[in-house]
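> Just the structure for this:
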Amino acid sequence: MRKILSAVILFCAFAGPALADGHAADGEKVFKKCAACHAVGENAKNKIGPEQNELLGRTAGGLESFSSKYSTAMKAAGDAGLIWTEDTLKEFLASPRTYVKGTKMAFVGLKTEQEIEDVVAYLATFSPDYVPAEESHK
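Sure, this is the predicted structure:
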């Protein structure tokens, strides 16, 4: 009985939604490139850019505490239906100014696919209630 219970507990620990293919620990290091303008984690506050807690699942330009500082382009993207998912965030982080033309974000983007995967995995740890769309219908 103990072996079965242990197996069930172990299965449940690893059976959550599959989030990001990167490594959160490496993403924490990559996020330092973002930290001049963005904060994440306990006591995170808006800086030049919005804080990134609960980012996945959020409407672009939709953080109420930052609403007056978003670019018109970012607000328009959100109004048009842009939701930050792993996929949309990956595309944005590769080239923010191409993905949301007119964004105020001056950052040119992360250089490698691995950096992008890692930072998305890191940010996912601060979006504990996020369930990818394909997972929400199961």
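> Please count neighbours and contacts with C-alpha atoms only from this point.
Noted.
> how near is the nearest residue to Thr125 once chain neighbours are set aside to Ala7?
Nearest residue to Thr125, sequence neighbours excluded (C-alpha to C-alpha, 6 or more residues apart in numbering): Ala24, at 7.5 Å. According to C-alpha to C-alpha, to the nearest Å, Ala24 stands 25 Å off from Ala7.
> just the strands in the protein please.
Using DSSP state E, the chain contains no strands.
> one more to put side by side:
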Amino acid sequence: MSSGSDTVHSNRTNAILGALLGTLLFVQTVRIIDESFSAPESSHSEAAHKADAKDTAKSEQSSAAEAESFNKALASASVERGAGLVKQCQICHNTEEGAGKKIGPDLYGVVNRPIASVEGFNYSAALKSKAGGKWTFAELNKWLNDPKAYAKGTSMSFTGLKSETKRADLVAYLNTLSKSPAPLPK
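Coordinates of the predicted model:
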């Protein structure tokens, strides 16, 4: 008979120990989750902030170098070659004053025009997020290099011009599509 009571006693002990271990496991899980949401500022987050600041500084230096390089290319750009390159743009965009939109907004007066600002054109959310800026030479260079990287989620299907010289030629031509073109860099 002792084996029967030993079994009951053993089952009861196992049940109590199981409940205790389960409770401890639950409490520890809650603590881990709580710490992950309310971790105080630590040296790790300070290091991450410093790394982000360094990345931002490198990115700004890289952008400045890219802009300088593009300005040099723009100073020697060929409007004639740009006129040839714009033909691929004209599949989706008008380039003549007052011609209005096609699939994309018109490109007449695009240089220094506010981004996502053509009245009546339904821009993608990606491009609307850039509103507030202008289509400067530098911004057009970034856009024409890789529209999908410039505005992730853009609906423009153009894959970009990888040649800086071709981008400069095209931007120089687009600059002529205005009553008062912007002065090109010297």
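> What's the local residue count around the residue nearest to Thr125 of the first structure?
Counted with other C-alpha atoms under 10 Å, residues neighbouring Ala24 of the first structure total 20.
> Now for the aligned partner of it in the second structure: which residues touch it?
Structural alignment (TM-score structural alignment) places Ala24 of the first structure against Val79 in the second structure. Going by C-alpha atoms under 8 Å, 6 or more residues apart in numbering, Val79 of the second structure touches Asp169, Leu170, Ala172, Tyr173.
> Tell me which of those persist in the first structure.
Using both residues aligned by TM-score structural alignment, their matches' C-alpha atoms under 8 Å, the first structure keeps these contacts from the contacts of Val79 of the second structure: Asp169, Leu170, Ala172, Tyr173.
> and the closest residue to the first one other than its chain neighbours, how many neighbours does it have?
Looking back up the chat, that one is Asp169 of the second structure. Leaving aside its chain neighbours, Asp169 of the second structure sits nearest to Gly82 (4.4 Å; criterion: C-alpha to C-alpha, 6+ apart). Applying other C-alpha under 10 Å, we find 20 other residues in the vicinity of Gly82 of the second structure.
> got a list of what Gly82 of the second structure touches?
Residues near Gly82 of the second structure by C-alpha under 8 Å, 6+ apart: Lys166, Ala168, Asp169, Leu170, Val171, Ala172, Tyr173, Leu174.
> ok, the counterpart of the fourth one in the first structure - contacts?
Using TM-score structural alignment as the criterion, Leu170 of the second structure maps onto Val119 of the first structure. If you count contacts by C-alpha under 8 Å, 6+ apart, Val119 of the first structure has them with Gly22, His23, Ala24, Asp26, Gly27, Glu28, Val30, Phe31.
> So which of those residues is the closest to Cys37 of the first structure?
Using C-alpha to C-alpha, Phe31 comes nearest to Cys37 of the first structure of these, at 10.5 Å.
> Phe66 of the first structure versus the closest residue in space to the closest one that isn't next to it in sequence, what's the distance?
Closest residue to Phe31 of the first structure in three dimensions, ignoring its sequence neighbours and counting by C-alpha to C-alpha, 6+ apart: Val119, at 6.1 Å. Val119 of the first structure sits 22 Å away from Phe66 of the first structure, going by C-alpha to C-alpha.
> In the second structure, spot the helix with the most residues.
Looking across the second structure with DSSP state H, the single longest helix is helix 2-37.
> Right, I'll leave it there.
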